[in-house]
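Participant: Give me a model of this one.
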Amino acid sequence: MSTPSKARSNPSKPGIDPVVAEVTERIARRSADTRAAYLARTDAAIDKGPARGRLACANLAHGFAAAEEPVRSGLRSGRKPNVAIVSAYNDMLSAHQPFRDVPEVLKKSIVRAGGLAQFAGGVPAMCDGITQGRAGMELSLFSRDLIAMSTAVALSHDMFDAAMMLGVCDKIVPGLLIGALSFGHLPTVFVPAGPMPSGLPNAEKARVRQLYAEGKVGREELLEAESQSYHSAGTCTFYGTANSNQMLMEVMGLHLPDATFANPGTPLRAALTRAAGDRTVAITAAGGEPTPVGHLVDEKAVVNACVALLATGGSTNHTMHLVAIAAAAGITLTWDDLSDLSAAVPLLTRIYPNGSADINHFVAAGGTPFLVHTLLKHGYLHDDVLTVSGRGLWRHTREARLDGAGDRAGIVWEEGPKSSLDTDVLRPADDPFAPDGGLRMLSGRLGRAVVKTSAVKPEHRVVTAPAMVFDDQADFLAAFAEGRLDGRDLVAVVRYQGPAANGMPELHKLMPALGVLQDRGQRVAVVTDGRMSGASGKVPAAIHVTPEAALGGPLARVREGDLVTVDAETGVLEVELADAEFERREATGRAPHDVEWAGTGRELFSGFRAIVGTAETGASVIRPLPAPTEEAPVVQPV
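Facilitator: All right, here's what the predicted structure looks like:
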């Protein structure tokens, strides 16, 4: 296997785009104190090294009591780096099922590379696709912070010199990274599982869903279409939060180059997994290339992640997840930063729901290596960043190829494509699908919101229409089924769906019905303090509205028939009403109270609802540490 860090240096040094440079600089200025404090804690932990060298004999004996050789003797002697493996494996979810045997594969590759490995812990992994429209969806967003805490518990034994994170989907990867950043002194490598092979084309799946919403096909036909789409182990092939997660981990430098989208069960995927184990040993202090994750995830890496999200039309969930991830590294990222970057970064992909292609088509067209190449070439990405493969993001312009055969096959990295093989799916930065990243911030008297425009045709991006107000998505769907939405322009205001109300569920089930209305020629939009994620499609959707209705936000004062404007072109979210009249209105409707917010485990998370932050600040229950003062200096780890 070739070593990524030993490859040649980047042959070109393009100037960085001025907007990308300005946003990066202002994030760094804004974050100077909190980032410095974070790095001080991280560097103090690096200096002390793993605590197992200072553990009392009884403590250390507990740490290797069940270990087999050579881990047992290696931990006893303390001379080899020990790698923690944290996994989101379960065999119900297709994206995580491929991780079943990966810990044992990693252990073997790590031992061959001169290290040791222990399975440190598992974290929960739930699927938004299964819980759509169900009570379980109200745990989904909160599970991110629970996963972060679970990751911290797994690493808390302080037996480790590095960590490997096994996860794929929606809240799982952000949670793993937030948890890993609380142990910023540990080098950390993320190990993807890869997408399932292509099944029923996404456009056909969407067509059948819409026919079902109209009552033109039955449940059997719908189930058959869905099971042809989601048909094997691996990540779902559309470009929702799961595949957006994987893209961001690679562009942040936390995956090996071109490791992200190799299909499960293939020799290439198996070799990339083994290579990840080898590389993790190399980036420990003992391996000679120490790469602490707290140093790797810096302001430039965060901006690179934002650029990759925008250039690919990725999931709107990351307007919260990236904010929370950055905060875990002492960095303050805002929606305004994302909005300004979106205005400058071109849209380079058409992957469902922003097009008809799936993620495997994207790979065939040139995939991540070409995407990174063209973004670097035109100055939209920072090249001078630390990655788990060495310094320089240019490493991710190369393609992974098998070197040898069988269980010992390695990986070599070769020059990746310098042009797209399918410009209907992937384009160069100087010939984009759109000049902007398709993610915009809206503001007005209804609050601040996010809108994803990359899949919305220009003629549908501005809607002014009477409000129809719903306190639950089920009420909207009932109104659609009863025909009460027919033959009229409308803005569906679906409120009391924010983090403090009911955990901020995704409202995927709204889209097929709204799509039917739009196709009939009605002017329609949706405004909600809930989430839409990768379902944000052809209908304009002002989502993540903050302040949320449950905390007295303006949506609570909207009434049936109010004229509401959703303008995704100029960034306006407004109600056409005199200021004085709107301000003196009493709130109507109500958020779910504790009696209703019970069952399916929801009552166990009532404390999260009470302390969760706003969508704009990451919708997190984890509070970033403040910058130190003379009265409260940085606390050094023991």
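
Participant: hey, let's count contacts and neighbours off CA atoms from now on
Facilitator: Will do.

Participant: For the nearest residue to G537 once chain neighbours are set aside, give its distance to Y239.
Facilitator: For G537, ignoring the flanking residues on the chain, the nearest one in space by Cα to Cα, 6 or more residues apart in numbering is A455 at 5.3 Å. Relative to Y239, A455 is positioned 12 Å away (Cα to Cα, to the nearest Å).

Participant: in terms of contact, does the residue nearest to G537 touch I351 like I think?
Facilitator: No. Counting by Cα atoms under 8 Å, A455 sits too far from I351 to count as a contact (9.6 Å).

Participant: Which one of the two is surrounded by more residues?
Facilitator: I351 (26 against 19; other Cα atoms under 10 Å).

Participant: Would you do the same for the sequence below? I want to compare the two.
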Amino acid sequence: MTLDIPTAPFAAAPHPTLAAVTERIVQRSGATRAAYLARVDAASATGPARGRLGCANLAHGFAASEPVEKAALRGRTKPNLAIVTSYNDMLSAHQPYGAYPPVLKDAVIRAGGIAQVAGGVPAMCDGITQGRDGMQLSLFSRDVIAMSTAIALSHDMFDAALMLGVCDKIVPGLLIGALSFGHLPTVFVPAGPMESGLPNKEKARVRQQFAEGKVGREELLEAESASYHSRGTCTFYGTANSNQLIMEVLGLHLPGSSFVNPGTPLREALTRAAAAQAVAISPQHGATVRIADVVDEKAVVNACVALLASGGSTNHTLHLVAIARAAGIMLTWQDLSDLAAVVPLLARIYPNGSADVNHFHAAGGIGFLVRTLLSAGLLHDDVRTIAGPGLSRYATEPRLREGAAGTEVTWEPGTETSLDTGVLRPTTDPFSPDGGLRMLSGPLGTAVIKTSAVAPEHQVVTAPAVVFDDQDDFLEAFGRGDLDGRDLVAVLRYQGPAANGMPELHKLTPSLGVLQDRGQQVAIVTDGRMSGASGKVPAAIHVTPEAAVGGPLARVRDGDVVTVDAVSGTLTVDAPDLDTRAATGRPLTDEEWSGTGRELFAAFRAVVGPADAGASVFTAHTNPHLPTEATVVRA
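Facilitator: Below is the predicted model:
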């Protein structure tokens, strides 16, 4: 079934760089994509799996169901949809999902199907675990979520799926897991952002004042509570909201559904419409739209472009690579970097501006972004989506109307002009001619840097290195005043996936911002992650190879002059003997990397792949065993 969503002939021919990058991804991925699709085809050819289950198997599968549901599950005429949920009531973004299963089940039944909650996946919050040991499990949780999704779908009871997730590692994990069942039509169902609270600039100001000791914990907590104040996604443009934008541009959300607030009539109507559409694209309804066919090379490139044009999360330089590989597609950082050179920055959403995602949505949101990028030839229109063929369907806006069956969703053409050019602009009048994300390379390795929030005068920093092996050591040095009054490049190493799970280092952002605001030239170079909302201080992140596996960062010493050059795309150090030096410092041993559940993830740490391959245990076998000796050599 194709939804009644208008399309328009405004898509231009693909930009030469878009076409070239897409073609080389297709060529590079020939063997892996073919192997993936062969597995999907084999699964598709077998039809609804529950029809082949043994009687005892099937009886177990519907034992808890109501009689009418049992009757439906005995037969093959009605599609059975799996609901995989990341609900918990601690995370504001995921709390709304507690009420979703009954709503979804009712909508599925009305559409001619049946649904079961197939399983749940963990959902942790980087905002809660910042600077804590639990943050070291955050990136690994993505792969756990992927495996949990596969377990939920493994019962072979299902003809389509509904995925409920919003935040940082949850959506990439759900998508990677769903792609392992690529023969199933799959719809992602968003929950929407909370309404706007304390302006993000004011929140950042109070954080910096706290770092300087100018306000206390009560004032800081009051500001944070006014920012994160209700149900829904946090409203800044970090990884969670980047997830939502990417899912929509991939064609896995219904058009215009990502940033509708929870608890509104339109939100519930879109949730019901998503369930009905999953039924409509199931095999029993004769219009199967497999997730394997939605997430193809062109769709992956579209997701990259949307991320770049919106100034999205640096975490997606990891997640998009891992997601693509789950579909047999070999995306690289160089692909992202080359696209960034021609994709203009079209949005200013905090930390790249003062607006939040509610302001972005009101200005025209994803619909306008898709329209203007298609008009410039910077997106592929000829893709499959859960809403029907063609990405131009996503240049629309959902509206409520009264129909024969009551209130329902309809889609209208979206605005052709931005309603706030301080937040969202067309490709003809961008905030910047490039997408604000670059790859850096040089003798220190390969890294990525987000420049969309970095002022031009800070995009090239040359200064002596100050080396740290733990973020707490940096914060202690800042507190003592050791970093005052001098330019510096903070080199924070042994923070990569093999070292300690690659935690976000966002806790450092206020202190670095204070130093920069005092007139110091400051940058950070790390094999770890900063926040998906990385801001005004230049940060060369995800450096690979990481220090824990012998990367050059392990041989950098205090005083080495490091240059972070976001203009030329280089990451250099003035140390002619770098290659012959002995490494200093070390990652934690397995004995030290324990507590808060970390010991349970020792196997992940030992086999995780490098950052530029997605930092995933599914693309492992590249890292040597970590050192276990207790000897420490300090820089």
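
Participant: Let me see the TM-score of these two.
Facilitator: In this superposition the chains share a TM-score of 0.96, using TM-score structural alignment, normalised by the length of the second structure; 621 aligned residues with a Cα RMSD of 1.3 Å.

Participant: picking up where we left off before, residues shared between the contacts of A455 and Y239 of the first structure?
Facilitator: By Cα atoms under 8 Å, 6 or more residues apart in numbering, A455 of the first structure and Y239 have these common neighbours: P353.

Participant: the strands in the stretch 51-200 of the second structure, which residues?
Facilitator: 80-85, 114-120, 160-164, 186-189 (DSSP state E, counting those that start in this stretch).

Participant: can you list those in a markdown table and add distance to I5 of the second structure and mean neighbour count?
Facilitator: Output for the strands of the stretch 51-200 of the second structure, formatted as a markdown table (distance: least, Cα to Cα, whole Å; neighbours: other Cα atoms under 10 Å):
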| stretch | distance to I5 of the second structure | mean neighbour count |
| --- | --- | --- |
| strand 80-85 | 24 | 27 |
| strand 114-120 | 25 | 21 |
| strand 160-164 | 21 | 26 |
| strand 186-189 | 17 | 29 |
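
Participant: one step back: next, the contact list for the residue nearest to G537 of the first structure, please.
Facilitator: 353-355, 536-538 are the contacts of A455 of the first structure under Cα under 8 Å, 6+ apart.

Participant: Which single one of those is nearest to L139 of the first structure?
Facilitator: S536 (20.3 Å; Cα to Cα).

Participant: excluding its backbone neighbours, what's nearest that closest one?
Facilitator: K452 (6.5 Å).

Participant: just P443 of the second structure next, same as before
Facilitator: The nearest residue in space to P443 of the second structure (Cα to Cα, 6+ apart) is T572, at 5.7 Å.

Participant: Please say which position in the first structure that neighbour maps to.
Facilitator: Structural correspondence for T572 of the second structure with respect to the first structure (TM-score structural alignment): E574.

Participant: how about that match, what does it touch?
Facilitator: Contact partners of E574 of the first structure, counting by Cα under 8 Å, 6+ apart, are 443-446, 564-566.

Participant: what secondary structure does it sit in?
Facilitator: strand (DSSP: H, G, I helix; E, B strand; the rest coil).

Participant: and G481 of the second structure, how many neighbours does it have?
Facilitator: 10.

Participant: Can you find the partner of it in the first structure?
Facilitator: Checking TM-score structural alignment: G481 of the second structure goes with G483.

Participant: ok, its match to A213 of the first structure distance?
Facilitator: 12 Å.

Participant: With H255 of the first structure instead?
Facilitator: H255 of the first structure is 40 Å from A213 of the first structure, by Cα to Cα.

Participant: and if you look at P11 of the first structure?
Facilitator: Distance of P11 of the first structure to A213 of the first structure, given as Cα to Cα: 54 Å.

Participant: which of those two has more neighbours?
Facilitator: Between P11 of the first structure and A213, counted using other Cα under 10 Å, A213 has the larger neighbour count: 23 against 7.

Participant: Can you name the residues that contact the more buried one?
Facilitator: 512-513, 516.

Participant: What's the match for the residue nearest to G537 of the first structure in the second structure?
Facilitator: Under TM-score structural alignment, A455 of the first structure pairs with A453 in the second structure.

Participant: All set now, cheers.
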